[in-house]
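Asks: next input, structure requested:
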Amino acid sequence: MARKIGSRYTAHQILGRGSAGTVWLGEGPDGPVAVKLLREDLSSDEELVGRFVGERTALLGLEHPRIVSVRDLVVDGNDLALVMDLVRGTDLRTRLERERRLAPEAAVAVVADVADALAAAHAAGVVHRDVKPENVLLDMDGPLGPGNAHPALLTDFGVAKLIDAPR
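Replies: Alright, predicted model coming up:
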């Protein structure tokens, strides 16, 4: 069942659920996107919404090949959503659960990609604060690297920082 997110996006299918909300496969004016719809209890917290909107510039300005880009932030009624580039693949946690381990060359490539993403974020003054396998996406459409590793992209910038911030 399709769900309208703001005036520009439609969420079609759930891709996954996390502690902060649900990620949907969506459609926007420029094609497919991932839409992270925050939990209703979070989106109804006025202070959190204010901090979330305040982080808009940093999140939208964070552009790097190893970072999942945030394209838009939607605050509409009870909906609070991040609209991001769609990465076709899986997260590192799922891959490790399925395969138990990565080849050493692939592990080094994934860590190098994540380190590259973190260096770029830190240079832009953005702190992730929630680096974990679930927040590392493996891009199945990207070129294979050492050890047949798919490019690793870091996602969920700012969300953990905003949720965990002192009140």
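Asks: contacts and neighbour counts: CA atoms only from here.
Replies: OK.
Asks: what lies in contact with the host helix or strand of L82?
Replies: Per DSSP states H and E, L82 falls inside strand 79-84. The contact list for strand 79-84 (Cα atoms under 8 Å, 6 or more residues apart in numbering) reads 5-6, 33-38, 40, 43, 49, 68-75.
Asks: could you also give me the structure for this next sequence, so I can compare it with the first?
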Amino acid sequence: MQKTILSSDQTLQKIKRIAFEIYEKNFEEDGIVLAGITGEGYEMARLLEVFLKEISQLSVQLMRIDLNKDHPHTSPIQFDTDKELLIRKVIIVVDDVLNTGRTLAYSLSPFLGISLKRLQVAVMVNRAHHSFPISADYVGYALSTTLNEHIQVKLSGEDIGVYLS
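Replies: Next up, the predicted model:
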């Protein structure tokens, strides 16, 4: 059985609030890069881009981080943007759920070889079961759950929201 944690309106409001926080911390920048992890992370980055363009004059570049979330250590991590375009930029890596931190740890690793201005992390839900030393700069909703519970974030289609099963 699936339980609604955040409705569509609540979910979009949380993402809009994150957009305001991103703008507040980066208002002096010429622009930022929203690097969404394939799946709902990319969808959240896309929504953040829309909200940031509504509330600010920031130049916002959207990019996708492709990786196998189940086996990130065995498959290459790829960007849909040339790494040269990321030099001296503020990068915000976006994902739907921060659970153990494994996916984010692997997705951050390619940025270590690039001279960035700043690297930040935004997530919709922080479950706080961290096995890796990863924390988020921007969190939509912090939720304590058991390891057996599953959080699903849906950011496209008709049933946008956050669900617990």
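Asks: tm score of chain vs chain?
Replies: With the length set by TM-score structural alignment, normalised by the length of structure 2, the two chains reach a TM-score of 0.30; 88 aligned residues with a Cα RMSD of 5.3 Å.
Asks: returning to that earlier point: which of the contacts of strand 79-84 of structure 1 fall in strands?
Replies: 5, 33-38, 70-75 (DSSP state E).
Asks: filter those residues to the buried ones?
Replies: Among those, the ones that count as buried by 16 or more other Cα atoms under 10 Å are 5, 33-38, 70-75.
Asks: quick check: the two most widely separated of those?
Replies: Every pair in these was compared (Cα to Cα); the two farthest apart turn out to be V33 and V75, at 16.8 Å.
Asks: which strands and helices sit next to the lengthiest helix in structure 1?
Replies: Assignment by DSSP state H gives helix 104-123 as the longest helix of structure 1. Taking 3 or more Cα pairs under 8 Å, 6 or more residues apart in numbering; DSSP states H and E as contact, the helices and strands that helix 104-123 of structure 1 lies on are strand 152-154.
Asks: packing partners for the helix or strand following the strand it packs on?
Replies: If you walk from strand 152-154 of structure 1 toward the C-terminus, the next helix or strand you reach (DSSP H and E) is helix 159-164. If you count contacts as 3+ Cα pairs under 8 Å, 6+ apart, helix 159-164 of structure 1 packs onto helix 46-54.
Asks: so which bits of the helix it packs on are buried?
Replies: Neighbour-count burial for helix 46-54 of structure 1 flags L48, V49, F52 (criterion: 16+ other Cα under 10 Å).
Asks: could you give the angle of it to strand 79-84?
Replies: Orientation check (axes from the mean of the first three to the mean of the last three Cα atoms, to 10 degrees): helix 46-54 of structure 1 against strand 79-84 gives 30 degrees.
Asks: C-terminal to the strand holding L82 of structure 1, what's the next element?
Replies: From strand 79-84 of structure 1, the next helix or strand downstream (DSSP H and E) is strand 89-91.
Asks: tell me what that following strand is packed against?
Replies: Secondary-structure packing of strand 89-91 of structure 1 (3+ Cα pairs under 8 Å, 6+ apart): strand 136-139.
Asks: any buried residues in whichever strand or helix holds I65 of structure 2, and which?
Replies: Using DSSP H and E, I65 of structure 2 sits in strand 59-66. Of all the residues in strand 59-66 of structure 2, those buried under the rule 16+ other Cα under 10 Å are V60, Q61, L62, M63, R64, I65, D66.
Asks: for the fifth one, which non-adjacent residue is spatially closest?
Replies: Taking Cα to Cα, 6 or more residues apart in numbering as the measure, R64 of structure 2 lies nearest to G36, with 5.0 Å between them; neighbours along the chain are not counted.
Asks: next, the buried residues of the single longest helix found in structure 2.
Replies: Longest helix of structure 2, by residue count under DSSP H: helix 8-26. Within helix 8-26 of structure 2, the residues scored as buried using 16+ other Cα under 10 Å are 8, 11-12, 14-23.
Asks: out of these, who's nearest I91 of structure 2?
Replies: For the buried residues of helix 8-26 of structure 2, the nearest to I91 of structure 2 is I22 (10.9 Å; Cα to Cα).
Asks: which residues of structure 2 fall in helices?
Replies: Using DSSP H, helices in structure 2 cover 8-26, 40-55, 102-108.
Asks: quick one: which of those is nearest Q78 of structure 2?
Replies: So among the helices of structure 2, helix 102-108 is nearest, using Cα to Cα, at 9.1 Å.
Asks: quick one: I151 of structure 2 from S107 of structure 2, how far?
Replies: 20 Å (Cα to Cα, to the nearest Å).
Asks: for Q13 of structure 2, same thing?
Replies: 26 Å.
Asks: what do you get for R17 of structure 2?
Replies: Remark: distance between R17 of structure 2 and S107 of structure 2 (Cα to Cα) = 24 Å.
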